[in-house]
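Asks: the sequence and its predicted three-dimensional model are supplied below.
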Amino acid sequence: MHDVMIVGAGPVGLFLACELGLAGCSVLVLEREPEPGSPWRAEPLGMRGLSVASVEAFYRRGLLPPLLAASGVHDGSGPNPGADERWTPRRGGHFAGMVLDPDKVDVAALPVRLAGPAAEGLLTNLAAVEALLSEHAAKLGLEIRRGAAVTAVAQDGGGVVARAGGHEYAARWLVGCDGGRSAVRKLAGFEFVGTEPQFTGYAMHVTIADPEKLGPGFNLTPNGVYVQMPTRGHIGMMDFDGGAFDRSRQPTRDHLQTVLRRVSGTDVTLSDVRIASSFTDRAMQTTTYRRGRVLLAGDAAHIHSPLGGQGLNTGIGDAVNLGWKLAATVHGHAPEGLLDTYTRERHPVGARVLDWSRAQVAVMRPDPHSQAIQAVVRELIGTRDGATYVFGQVSGSSIRHDLGCEHPLAGRSAPDVRLEDGTRLGDLMQDGRGVALDFSADRRLRRPAAAWRSRIRYAVGPATNDLGAGAVLVRPDGVVAWADERLPDRERFERAAGLWFGRPAS
């Protein structure tokens, strides 16, 4: 029997598998598709934007350099890894197709972030991400079985049994990472609630006879929205038909051309369709991310429109949050209720993403009321405060969990501080342990070497920028669990460490 069975070998399932493998868990991954390759995962249709929060997750596990290489980023144009000044964003993102000016983002009004290797988002593709994570999973000795579609799930107090491809597989825990049409979600009886769609969206790679008739980038029109990507022939469009064109029907060239002409208000001609698919903005979320020994992550737990590129990033956030908590539970040293904090912390994040998606759809609707709101929103995001607010949402910078500590760093992603010897926080997190940083002059947090040895790495010494803190405790997912002022209190630290990491090892 494996410790954990994961259904779905997409980026979320693979990232979670690697987190568990890094923590010494035995993991089996079941994937429905027989082969990893798919034109929907490669460029151009597989292109995805990773937020700063997602890039940080790869960086903290030592996977950022190969991710950059796999994504074709070789120009060294990222932030200076030796700098400790506040970073300034080079890209602003967008809201409902209205692009933000990064120069208008007030960095001082955002949570503290330091310049460093993972200070910017990244454009990549699903094929590159999955290939990297599959290779990493293999190095960790994890098992991936392809061509295994799950058709039944049963659980009891001791474990979970899944049936796939005529075989039964058993594990102590099961996590469904099998996408928006999740079999695990349905078979395990999760409640899935939300709102019905407003539009049918289309993604396509086509040959356009007269591409000059279409504008570049996002185009909000009186009849809908279309997007002409930088890659030639890569088009997205949204037709506000109430989601009438079902995904079960393959869109033909004539249908796509008719919709594109109506939405764009042009007589553009599609001479060839290489690949195309449809989607909607249906926004749904499970009421809990756990039922007994079955958990959900990524699109299996929440679906919404791809506006703003939040789906993949939210899923990676789920995996990073769940991985160390589930591993601690498997190994028997999790504090009481630790696994329940997964739903408590990530469900509100998912709900916020769904509302963010709904808000964009409401603004983009081709009716006089929505277009009036659109004009107001465009003016607002053109201001310093508006641009800063939207950037905080799309970058993940605004996420903060209430962890019962009032320090401004607590509950947020830990800034990548650099110790005087050049070591960065990200360097200290590659083995998946939590990190205790003691910047105080008298090393107040130093403990006997055996205390929490397998769960917390101790780093002692001054930092080039300690952000006004004397000590910081960082969870394995990069969230600051506790921080204290210049003269940290050891008793408070031990209380916080016990809350998140359980009793110290003997």
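Replies: Yep, it's here. The structure displayed is predicted, hence computed values, not measured ones.
Asks: from here on, just use CA atoms for contacts and neighbour counts.
Replies: Fine.
Asks: longest helix anywhere in the chain?
Replies: helix 340-364 (DSSP state H).
Asks: and the spatially closest residue to I456 that is not a sequence neighbour, what is it in contact with?
Replies: Of all residues not flanking I456 in the chain, G434 sits nearest, at 4.6 Å (C-alpha to C-alpha, 6 or more residues apart in numbering). G434 sits next to R455, I456, R457, L473, V474, R475, P476, D477, G478 when contact means C-alpha atoms under 8 Å, 6 or more residues apart in numbering.
Asks: quick check, E120 in a strand?
Replies: No - if the criterion is DSSP: H, G, I helix; E, B strand; the rest coil, then E120 is coil and not within a strand.
Asks: ok, and the closest non-adjacent residue to R453?
Replies: Closest to R453 by C-alpha to C-alpha, 6+ apart is A505, at 6.6 Å.
Asks: look at that neighbour and give its secondary structure.
Replies: Strictly by three-state DSSP, A505 counts as coil.
Asks: just to revisit the earlier point, which of the contacts of G434 fall in strands?
Replies: Those of the contacts of G434 mapping onto strands are I456, R457, L473, V474, per DSSP state E.
Asks: list the residues that contact the first one.
Replies: When contacts are counted by C-alpha under 8 Å, 6+ apart, I456 is found next to R433, G434, V435, A436.
Asks: where do the helices sit along the stretch 401-506 of the chain?
Replies: Listed in chain order, the helices of the stretch 401-506 of the chain (DSSP state H, counting those that start in this stretch) span residues 425-428, 490-501.
Asks: where along the chain do the helices fall?
Replies: Counting by DSSP H, the helices of the chain are 11-22, 52-59, 64-70, 126-139, 183-187, 253-264, 310-331, 340-364, 368-381, 384-395, 425-428, 490-501.
Asks: included below, for side-by-side comparison, is a second structure:
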Amino acid sequence: MKTTNDVIISGAGPVGLFLACELALAGCSVLVLEKAEHPLSPLKQLPFGIRGLSSPTIDAFYRRGLLDELEVPKRLKDPHAGAVKGTRRQVGHFAGIPFHEGDVDTSRWQNRLPGSPDTHVIAEMAELEMVLARRAEALGVVIKRGMPVSDFIADADKVVVHTGGQSFTSQWLVGCDGARSIVRKNGGFEFAGTEPAFTGYSTRMDIADPEKLRPGRNITERGMYLQSQPGYVMIQDFDKGAFHQSEKPLTREHVQEVLRRISGTDVTIETLQVATTWTDRSRQATAYRKGRVLLAGDAAHIHSPLGGQGLNLGLGDAMNLGWKLAATIHNKAPEGLLDTYHTERYPIGAQVLDWSRAQVAIMSPDPHARALQAIIRDLINTPDGATYMAARVWGIFTHYDTEAAHPLVGYSVPNFTLENGTDVGALMQDGRGLLLDFDRQAVLENFTKAYDNQIRYVAGDVKERMGVSAVLVRPDGIVAWAADNAADSAELRQAAARWFAGNTPGGNVFQPAV
């Protein structure tokens, strides 16, 4: 049966929009259905909407020409501008415990070449959505707002999606519709995990006596409060998520009682301008795909926002899924390619959930947690500890286990720069895979002709080759194969066959099991 769309995406947040961009870049027709009638919200704008982008996200945006379109990172280069300068300048934190610039030894990150994008930047949710929506629409994506997915029926050939009184048909449906995902619930996906330890509050308030609250992050015997700037207060109340789950009205009186109890002051809130609650409930879908229905972002995994890794985790889902789903739609995918979306992304999500749980355990207001805090603080105040924490928080060591021997395989491709000044980021903006041939080897010259324009061949030496002679890069920027010396053509064909579908006689005869 002919369908109206290749893909319907439920949710026009950053994850849904970035996925739409990736699919449209690969020539797919995409319809995005969004519950909210308008994209703007005070909670998406600064300071509530502040988000830290980690290295995998920054690399992905750079390789698609999106990074330069973001203005907020250019204005907010230093989120800790008011803090101590020099080597003791705070550049991040784990469970509220800061690590400092002078302790982070970036020379240990051998894959970060000169000219690579920043490892971490500050962004705003509202701007991210605006830039991604603009790019998606320029690529032909249709975005319909005020049209939440209410239900769907999926069979072996199509998915019929219902929203209000209308229905839309597509080959595939992807749920990017957040923590309370209708796609996940109606699709029968199991959502396993742990219950919350606290209720979190994000607020903007007018305070009668602001001098009673200390600036910055304050861990007390009863919880934590963070005043990022006067009147903008985040609170953690370790009530096992009771208030958030009660759905009681969020009043000035309630927030004042919680803030007084946590801060140990008699501070008075004159007006509660904006307030919302959240928890550290941590859950993950046990499968990211059921037939023609897939999940990404918060629909696939939820956890505490501590450390700001949720957005980056979801955008990583989109980058990983986009090219694989597009190749499947265009019949250019090796058998099992789409299944690698779950096998690669699920372990990354599980790591982030455990990272979040660890932070919550350390921030708990009890003697055991305070003892752990002291030990972790001592470790973070060492070069080894700070370098490790920074690498984890910024996603430097994000890696897919492909069982390949070469140390570059499974990691984000280094930003190699050709002698003419062109770098990997510029070479990947069309969304294709990339074969870099530094030695102009004859055995590689005609290789990509078998892959129907899926792989771009680029020959020429680079300024820093890191000891390799050739590198095959997937469309999402992950190294699929690398050779230190003369390329092994059979090994290269096996690597390419794992991720691409060639049109040569015999098909993917070298393809290993996925």
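Replies: Yes, it's here. Please read these numbers as outputs of a predicted model, since none were measured by experiment.
Asks: before we move on, the earlier item: need the winner for burial among the helices of the stretch 401-506 of the first structure.
Replies: Neighbour counts (mean count of other C-alpha atoms under 10 Å) averaged over each of the helices of the stretch 401-506 of the first structure peak at helix 425-428, with a mean of 20.
Asks: contacting residues around it?
Replies: Y59, R60, R61, G62, D416, V417, R418, V435, R457.
Asks: out of the residues you listed, who has the most neighbours?
Replies: D416 (25 neighbours; other C-alpha atoms under 10 Å).
Asks: and the gap between the aligned partner of D237 of the second structure in the first structure and D299 of the first structure?
Replies: Counting by TM-score structural alignment, D237 of the second structure corresponds to D239 in the first structure. D239 of the first structure sits 23 Å away from D299 of the first structure, going by C-alpha to C-alpha, to the nearest Å.
Asks: ok, back up a step: can you tell me which of the contacts of helix 425-428 of the first structure is closest to G8 of the first structure?
Replies: R61 (21.1 Å; C-alpha to C-alpha).
Asks: from what I see, the closest one and R433 are in contact.
Replies: No - in this structure, R61 of the first structure is not within contact of R433 by C-alpha atoms under 8 Å, at 10.3 Å.
Asks: check contacts around the residue nearest to R345 of the second structure when sequence neighbours are not counted.
Replies: For R345 of the second structure, ignoring the flanking residues on the chain, the nearest one in space by C-alpha to C-alpha, 6+ apart is D317 at 6.5 Å. D317 of the second structure sits next to V15, A296, G297, Y341, R345 when contact means C-alpha under 8 Å, 6+ apart.
Asks: of these, closest to S202 of the second structure?
Replies: Using C-alpha to C-alpha, those come closest to S202 of the second structure at G297, 21.3 Å.
Asks: contacts only, for that closest one.
Replies: Neighbours of G297 of the second structure in contact, by C-alpha under 8 Å, 6+ apart: V15, C176, G178, G310, L311, L313, G314, L315, D317, A318.
Asks: swap the cut-off to 7 Å and go again
Replies: V15, C176, G178, L313, G314, L315, D317 (C-alpha atoms under 7 Å, 6 or more residues apart in numbering).
Asks: out of these, who's nearest A361 of the second structure?
Replies: L313 (21.0 Å).
Asks: residues touching the aligned partner of S10 of the second structure in the first structure, list them.
Replies: For S10 of the second structure, the aligned residue in the first structure is V7 (criterion: TM-score structural alignment). By C-alpha under 7 Å, 6+ apart, V7 of the first structure lies in contact with V29, L30, E31, V175, G176, C177, D178.
Asks: for A133 of the second structure, see how far away the alignment partner in the second structure of the third one is.
Replies: Yep, that's E31 of the first structure we're talking about. Aligned by TM-score structural alignment, E31 of the first structure pairs with E34 of the second structure. Distance of E34 of the second structure to A133 of the second structure, computed by C-alpha to C-alpha: 12 Å.
Asks: then E127 of the second structure?
Replies: 10 Å.
Asks: just Y201 of the second structure next, same as before
Replies: 29 Å.
Asks: could you do L250 of the second structure as well?
Replies: From L250 of the second structure to A133 of the second structure the distance is 32 Å (C-alpha to C-alpha).
Asks: do H368 of the second structure as well
Replies: Counting by C-alpha to C-alpha - H368 of the second structure and A133 of the second structure are separated by 46 Å.
Asks: those two: which has the busier surroundings?
Replies: Applying other C-alpha under 10 Å to H368 of the second structure and A133 shows that A133 carries more neighbours, namely 24 against 11.
Asks: that one against L17, yeah?
Replies: Yes - contact status for A133 of the second structure versus L17: in contact at 6.1 Å, counting by C-alpha atoms under 7 Å.
Asks: okay, how far is it across stretch 233-242 of the second structure, tip to tip?
Replies: By C-alpha to C-alpha, the extent of stretch 233-242 of the second structure from end to end equals 20 Å.
Asks: circling back to that earlier point, next, count neighbours for the match of E31 of the first structure.
Replies: Residues near E34 of the second structure, counting by other C-alpha under 10 Å: 24.
Asks: for the one 4 residues further on, same thing?
Replies: Counted by other C-alpha under 10 Å, the residues lying close to H38 of the second structure total 9.
Asks: same question for V330 of the first structure.
Replies: So V330 of the first structure, with other C-alpha under 10 Å, has 19 neighbours.
Asks: close enough to count as contact, R163 of the first structure and T151?
Replies: Yes - between R163 of the first structure and T151 there is a contact under C-alpha under 7 Å: 5.7 Å.
Asks: more neighbours: which of those two?
Replies: More crowded of R163 of the first structure and T151, by other C-alpha under 10 Å: R163, with 16 against 13.
Asks: mind listing what that one touches?
Replies: Counting by C-alpha under 7 Å, 6+ apart, R163 of the first structure has contacts V150, T151, A152, V153, Y169.
Asks: and the aligned residue in the second structure for L20 of the first structure, how many neighbours?
Replies: Here L20 of the first structure is matched to L23 in the second structure, going by TM-score structural alignment. L23 of the second structure has 29 neighbours, counted by other C-alpha under 10 Å.
Asks: for A374 of the second structure, see how far away the nearest residue to L23 of the second structure once chain neighbours are set aside is.
Replies: Leaving aside its chain neighbours, L23 of the second structure sits nearest to G322 (5.3 Å; criterion: C-alpha to C-alpha, 6+ apart). Remark: distance between G322 of the second structure and A374 of the second structure (C-alpha to C-alpha) = 43 Å.
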